[in-house]
Structures are given as structure tokens and as C-alpha cells.
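Participant: build the 3D model from these lines:
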Amino acid sequence: MKISIYGQTLEEMINRKIREVKADVGVAIIINSKDTLAINNEHNYPMLSTYKVHQAMKVVDFLREKTVPLTKEIEIPTSQLKSNTYSPLQQKYPSGVTLPVSEILRYSLQLSDNNACDILFSLVGGPMVVNRYLESIGVHDCNVAYTEDEMRQDINRAYDNWTTPLEGAIVMEKLFCGIEIGDDQYSSFIKEILYNSKTGEKRIPCLLPKDILKIAHKTGTGPKKEDGSILGVNDIGFIELPNGKHYSIAIFIKDSYEDMQRNELLIAEISEIVFNSLK
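Facilitator: The predicted model follows:
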């Protein structure tokens, strides 16, 4: 793909932006479900919480297959509400609660709640079930191996929940434009959640004109490691432009020695470069 702006191709502009960054940065874009660009796609990146999109796609497939409504209530005991992880759900309901699947999905996707994510893993049968589903819809260059709690116990397990940048963009493309997962109340619901994401405002959406765009995205963030690097700072998204164009985008930053502010700004700047080349 040879999209140019100011005499440079989009690939050249992104490579110039990431050249001096002390991190492994991977970027992929799919434009109008046709043209693709992938940078550093030969590397695998820990998905972190971006895999909550992959999981949600399996959850709605499970509900659809079993004709279970999104209003189906799930009892959540205190044993599933761990306090040593990021969980607005646990903070609100420390003694347990019964919630519809739709609300658990909102906690997982919109607030990136780790307990909600693991409750959904329990519902569908675990990470390997999600992996098999992804393969069935043609998503191959990624791997879902561990739950949030298992990653919390050993942060190195996050590297086993990996994707290539292009496959990250493909997942968003399949969700928003594909036919494999269906176009019904189930898939529409998770798309609506992602259009109203509450996390990562300093990443993909940050420098874009939100008043004229439809932006759906999901972030992922890893911890700081013993060597001082941040394990991962990610964002995957789907953006609809006023001119009728749309694109899926995935930006993954792995093993970064930059601070969090710089990592998030880099994602925002790459997102802005892509937008300016397509508007």
C-alpha cells in the first residue's frame, strides 16, 4: 500500500516516528477491508487486555449457539471476585452479586475488568476454547493461553497470550466488517460497548476529532518488569471516517523503556498519522 502525505508514504512516516523509541513497536492497518500495511509484523506481541475483544467474540458465539439471551443472569460468588487485581466489579460488589451476561461483558470490555474477564472464561470453557473459536473464523497468528489471574501469578505468561499486529487488526476487521461472527443483537452489542470504551483515552482516540468520527477501541497494558521496562502498552481499534472510509488499526508496544506517558503519546501520534493520511 502506497498512501503518501507530504511526500512520504504512510509506512515511512510511521517508521520515522518509531525509529528512536526504546521499545519494540508493531503497527498494522486495514483500510476499507482491502488495503493492508503491517510494520514489524514478524514479531509477536503480548495482547494483554486487548484479548478481551477476542474473548467477547467467543462469548457471543456461545450465547448465540445456545440461544441464551444477553439478559441471562450469572451468579458471581466472592471466590470469583479477587481483590488483588484490577476490578471495578469487585470494588462495587465485594460480597458477590448476580448480573446479566451483558453487564459482565461491559465490565470486561468497557472497564477492562480482570475478574469479569475470568468469569467469562469460566462461562465458555477457558482460554483454549477461545483459541479454537478464533481458528474457526480464520484468526491464526495469535494465541490465547492464560486467564487474567494466571497472568497475574506470573507476568511472563503474558508473552504466551500473543498476536502479530496484523492479526490484531484482523480481529477488529472481522468483528466490525466480517461475516464469520454474524450481524445480530449479540455482535451489535459488543460493537456498541467498544464504541463507548472508557479506557485508553490517551491512545488511539486522543488526537483525533471525536466529534466527526466513530471510534471503537480496546486497550491492553502490562506491568513494569524488574529490568525497568514496561511489558506492553497496546490499543486496537476500528474507525469510521466522514468520507465513508473505515479502517482497523492495531498498535502494540512491547518491552518499552519509555515511560507510560511517552508510550501512550506514541500510540496517539501513530493514530493521528494514519488518520491524516486517510481523511
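Participant: C-alpha from now on. contacts and neighbour counts both.
Facilitator: OK.
Participant: in the helix or strand harbouring Arg152, what's buried?
Facilitator: Element membership for Arg152 (DSSP states H and E) is helix 148-153. If you call a residue buried by 16 or more other C-alpha atoms under 10 Å, then helix 148-153 has these buried ones: 148-149, 151-152.
Participant: cool, stretch 27-38 as well?
Facilitator: Within stretch 27-38, the residues scored as buried using 16+ other C-alpha under 10 Å are 27-31, 33, 36-38.
Participant: next: stretch 244-252.
Facilitator: 246-252.
Participant: export those as CSV, with columns for secondary structure and distance to Arg262.
Facilitator: Supplementary listing: the buried residues of stretch 244-252 in CSV, determined by DSSP: H, G, I helix; E, B strand; the rest coil; distance: C-alpha to C-alpha, whole Å:
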residue, secondary structure, distance to Arg262
His246, strand, 27
Tyr247, strand, 24
Ser248, strand, 23
Ile249, strand, 19
Ala250, strand, 17
Ile251, strand, 14
Phe252, strand, 14
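Participant: what would these look like in TSV with distance to Phe275?
Facilitator: Below are the buried residues of stretch 244-252 laid out as TSV (distance: C-alpha to C-alpha, whole Å):
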residue	distance to Phe275
His246	10
Tyr247	9
Ser248	11
Ile249	10
Ala250	13
Ile251	14
Phe252	17
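Participant: out of these, which is nearest to Glu269?
Facilitator: Among the buried residues of stretch 244-252, Ile251 lies closest to Glu269 (C-alpha to C-alpha), at 10.8 Å.
Participant: doesn't Ala28 make contact with that closest one?
Facilitator: Yes - counting by C-alpha atoms under 8 Å, Ala28 is a contact partner of Ile251 at 6.7 Å.
Participant: so what sits against both of the two?
Facilitator: Pro165 (C-alpha atoms under 8 Å, 6 or more residues apart in numbering).
Participant: tell me the buried residues in stretch 133-148?
Facilitator: Buried-residue list, stretch 133-148, by 16+ other C-alpha under 10 Å: 133-134, 139, 141-148.
Participant: re the thing from before, want to throw the buried residues of stretch 27-38 into TSV with distance to Pro223 and secondary structure?
Facilitator: Compiled in TSV, these are given as follows (distance: C-alpha to C-alpha, whole Å; DSSP: H, G, I helix; E, B strand; the rest coil):
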residue	distance to Pro223	secondary structure
Val27	21	strand
Ala28	23	strand
Ile29	26	strand
Ile30	29	strand
Ile31	32	strand
Ser33	33	coil
Thr36	31	strand
Leu37	29	strand
Ala38	26	strand
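Participant: where along this structure do the helices fall?
Facilitator: For the chain, the helices defined by DSSP state H occupy 10-18, 51-65, 88-92, 101-110, 114-124, 127-136, 148-153, 165-177, 185-195, 260-278.
Participant: mind checking how far Lys17 is from Met260?
Facilitator: Lys17 is 17 Å from Met260, where distance means C-alpha to C-alpha, to the nearest Å.
Participant: about what we covered before: make TSV from the helices of the chain and add distance to Glu42 to it.
Facilitator: TSV is the format used below for the helices of the chain (distance: least, C-alpha to C-alpha, whole Å):
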stretch	distance to Glu42
helix 10-18	15
helix 51-65	19
helix 88-92	36
helix 101-110	28
helix 114-124	28
helix 127-136	19
helix 148-153	24
helix 165-177	9
helix 185-195	28
helix 260-278	19
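Participant: now show me the structure for the sequence below, then we'll compare the two:
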Amino acid sequence: MDAKEKVLATMKEAGQPLNAGKMKIHQIIFNPTGGTQRVSEILLFLLLTFFLAYIQTTEVKGQSSYFSYGASIMNGELYCGHQEDSAFAMHSVMKFPQALYVADYLHKKGLTLSDSVLVNKDSLDAETWSPMLSIFEGMRYFTFAELIEWSLKQSDNNACDLLFASCGQPDAVEKYIHTLGFKDIHVQLTEKEMKKNPHRAIENSATPKEMARLLEWFYLHRDDNKNISFIWDTMADCNTGQQRIAAVLPKDGKLIHKTGSGFPSSDGRQDRNDVGIVLLPDGSHLSIAIFLQKSKEEKGVAEVAEQCLMRIQADGFLRNMPSDLQMP
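Facilitator: As a prediction, this is how the structure comes out:
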């Protein structure tokens, strides 16, 4: 009898409908129905052998492609990762540490989110991803709050570069992030510079573990001041990447995140990233950072995220395994 048959047999013995075996992993773990907690424990135990081996592979198979990835997930003392100490290009994930720098810059300079900068549309790049271009002609003032919202919620490249021009260049952002203790995050290029030299995108890099650590810092400091709280609320309304981590959120879970996407290759492959904080229904949280390289499909991030959610639950389960399921 193989593992799948064992799972179905266990469910049948417990009176659980066999079609429940078609549930996704996160549905089984986070949404056990009444009276099935024991079944969930046994299901998880049987799946561990296969999952713990799978998460360590260097490639993940999607519907029609293979891609390499780095991932890190943290929850207090619980931690797991894959290639978590390798550097990956952040792409627009860079706008998250930039926003933290801007929050600090405004605070130190005595400026507020309501202060504004004058923007001339003719000075902006009309051939980059920039939804803000559609809302004005000529010149108009944008508040710092508006620029941060465009940059984080819509991943607007012009808004990002306006923040660089108004508050500090990439080296200033990197210096600030390093002073916080996150030295494996590097910011060297503006969006305009990355567009001009796509091969240099790796100069804006992070390791999955360091990004997860920065997310943990963000979680702990989210109420420090109005500027950081504003970034938190803005990332909670992020409009990009709905088929990434958001696609595998547990029921009633919430996501505070920032996505990033690389320049597509001739065969349609591109880097696809998503980093964020998952707020679970029980009040706990998970910090998760996923960086995919040369992926053909948007759902690749969701596949890795689902594995990570399974893994962190598995680690917690192993630490508190019922005695009758422990190996002699």
C-alpha cells in the first residue's frame, strides 16, 4: 500500500469523505473541520516523508517548466529555507526597503507624509511600468504618501525613482538598511538604471533569509511611528501578485507584501518574487520571502509558498508530535 492509499484508508476509517483527499495542503492544515483534528495529525505525519524531501530539491516542477528558487520562512523560533543564503535579484521588491528608508528620512528631516514634491510629467519615463502617468498632464504636486502608495501598491517605477531623487539615492537606502543590521541586502541601482542595464539587476540583491529577517523587523516595528504604520497599511493593500503568495493564503489569513518581476527573456521566462508577512487567523504570523529565477508561470511562487507553509507547520508538528505517532 503506497502513501496515498494509506492516507485514504485512514480517512475512510475515520469516516472522512474520500474526496477530502483532493483538498489543498493548506486547506487540510489550516481548516480542519470539526472532529477531524486527529485525522489532520495523521495526514500530516504521513505526508512529512514526501514533503521534507521535496522542499530540499533545487528545482520545482510546474505545469510546463522548471525553475530554481530561494525561499525563507520564519515564525519566532520556527524557521525553514531553501538556498536561503544565496543572493537573488530583488527587482521591485527593492521598493520595500526603499520605503523603510524614506520613512526614516522623513522622520529625521522633520517632514511629513503630507509634504509634497512638484513633478513634471515630461521628465518621467513614458516607456516603463508607471500607472501614475495616467492621472495627470503637465505638472502637479505629489505628496510623499502618494508616491509611496504608487510605488508599493502598484509597483510604479517612476514613483520609485522620484523617491530616490527626493529622499536619497540607492547607496543611501543600502546604508540605512545595513545600519539596521541587514547586510545581505544591497541597493545600488534606480529603476531607470535597471531598465537601461537589465543584466545589472543582481546589484539590487537580497538573500531570502535576510529579507525574511527584515520582514520580522518590520513586523516588530510596525507601530513605531505614523510613517512605518503607513507603509504597513499600504503593503496590506498591495494590488500586484494576486496569483503568488496571496493565492495560497489560509482562510481568513491576511498578507502584507511586495512583489518583484524581472525582465522577460525571449522564451517568456522571468524572475518572479514575492516577500511579505502572513497574518494567520489565530493571531500569529509568518514572514516569508520567495525568489524565483527564470520561471515561465506566475503560479510558481504560489507553489513554493504552499510548500513553505506546509514545512513550517511540519516543523511545529514534529516539535509537539503526539506520543503515539513518535518513532520508537
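Participant: any chance of the buried residues of helix 148-153 of structure 1 in a markdown table, with distance to Pro46 of structure 1 too?
Facilitator: As requested, the buried residues of helix 148-153 of structure 1 are exported to a markdown table (distance: C-alpha to C-alpha, whole Å):
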| residue | distance to Pro46 of structure 1 |
| --- | --- |
| Glu148 | 13 |
| Asp149 | 15 |
| Met151 | 11 |
| Arg152 | 14 |
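Participant: I'd guessed Ile212 of structure 1 sits against Pro242; true?
Facilitator: Yes - counting by C-alpha under 8 Å, Pro242 is a contact partner of Ile212 of structure 1 at 6.5 Å.
Participant: residues in contact with the counterpart of Pro264 of structure 2 in structure 1?
Facilitator: Under the alignment (TM-score structural alignment), Pro264 of structure 2 pairs with Lys224 of structure 1. For Lys224 of structure 1, the contacting residues are 230-231, by C-alpha under 8 Å, 6+ apart.
Participant: which residue in structure 1 lines up with Met211 of structure 2?
Facilitator: Counting by TM-score structural alignment, Met211 of structure 2 lines up with Gly168 in structure 1.
Participant: could you report the distance from its match to Pro46 of structure 1?
Facilitator: To Pro46 of structure 1, Gly168 of structure 1 is 11 Å away according to C-alpha to C-alpha.
Participant: same question for Leu10 of structure 1.
Facilitator: Leu10 of structure 1 is 25 Å from Pro46 of structure 1, by C-alpha to C-alpha.
Participant: compare those two (neighbour count), which wins?
Facilitator: Using other C-alpha atoms under 10 Å as the criterion, Leu10 of structure 1 and Pro46 rank with Pro46 on top: 30 against 22.
Participant: how close does the more buried one get to Met128 of structure 1?
Facilitator: 16 Å.
Participant: go on, Ile193 of structure 1?
Facilitator: 24 Å.
Participant: between these two, who's got more neighbours?
Facilitator: Taking other C-alpha under 10 Å, Ile193 of structure 1 and Met128 do not tie; Ile193 has more neighbours (21 against 15).
Participant: now do the contacts for the equivalent of that one over in structure 2.
Facilitator: Residue pairing (TM-score structural alignment): Ile193 of structure 1 is matched to Thr234 of structure 2. Neighbouring residues of Thr234 of structure 2 by C-alpha under 8 Å, 6+ apart: 149, 152-153.
Participant: a markdown table for those, including distance to Asn204 of structure 2 and neighbour count?
Facilitator: Supplementary listing: the contacts of Thr234 of structure 2 in a markdown table, determined by distance: C-alpha to C-alpha, whole Å; neighbours: other C-alpha atoms under 10 Å:
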| residue | distance to Asn204 of structure 2 | neighbour count |
| --- | --- | --- |
| Glu149 | 21 | 23 |
| Leu152 | 17 | 31 |
| Lys153 | 20 | 20 |
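Participant: out of these, who's nearest Glu13 of structure 2?
Facilitator: Using C-alpha to C-alpha, these come closest to Glu13 of structure 2 at Lys153, 48.1 Å.
Participant: nearest spatial neighbour of the closest one, chain-adjacent residues omitted?
Facilitator: Nearest non-adjacent residue to Lys153 of structure 2, counting by C-alpha to C-alpha, 6 or more residues apart in numbering: Cys238, 4.1 Å away.
Participant: Gly110 of structure 2 versus the one you found, what's the distance?
Facilitator: 27 Å.
Participant: which one's more surrounded, the two?
Facilitator: More crowded of Cys238 of structure 2 and Gly110, by other C-alpha under 10 Å: Cys238, with 21 against 7.
Participant: OK, contacts around the more buried one?
Facilitator: Cys238 of structure 2 neighbours (C-alpha under 8 Å, 6+ apart): 152-154, 256-258.
Participant: tell me how far the spatially most central residue of structure 2 lies from Met74 of structure 2.
Facilitator: The centroid of structure 2 falls nearest to Val275 when counting by C-alpha atoms, centre = their mean (1.6 Å). Distance of Val275 of structure 2 to Met74 of structure 2, given as C-alpha to C-alpha: 12 Å.
Participant: swap in Val7 of structure 2?
Facilitator: From Val7 of structure 2 to Met74 of structure 2 the distance is 29 Å (C-alpha to C-alpha).
Participant: can you check Met90 of structure 2 too?
Facilitator: Separation of Met90 of structure 2 from Met74 of structure 2 (C-alpha to C-alpha) stands at 19 Å.
Participant: and what of Asp252 of structure 2?
Facilitator: Per C-alpha to C-alpha, Asp252 of structure 2 is found 20 Å from Met74 of structure 2.
Participant: now swap in Asn227 of structure 2 and tell me
Facilitator: Taking C-alpha to C-alpha, one finds Asn227 of structure 2 at 25 Å from Met74 of structure 2.
Participant: kindly report the same for Asp161 of structure 2.
Facilitator: Taking C-alpha to C-alpha, one finds Asp161 of structure 2 at 31 Å from Met74 of structure 2.
Participant: same deal with Gln83 of structure 2?
Facilitator: Separation of Gln83 of structure 2 from Met74 of structure 2 (C-alpha to C-alpha) stands at 14 Å.
Participant: please apply the same query to Tyr54 of structure 2.
Facilitator: 19 Å.
Participant: for the equivalent of Ser166 of structure 2 over in structure 1, which non-adjacent residue is closest in space?
Facilitator: In structure 1, the residue paired with Ser166 of structure 2 is Leu123, using TM-score structural alignment. Leaving aside its sequence neighbours, Leu123 of structure 1 sits nearest to Val59 (C-alpha to C-alpha, 6+ apart; 7.9 Å).
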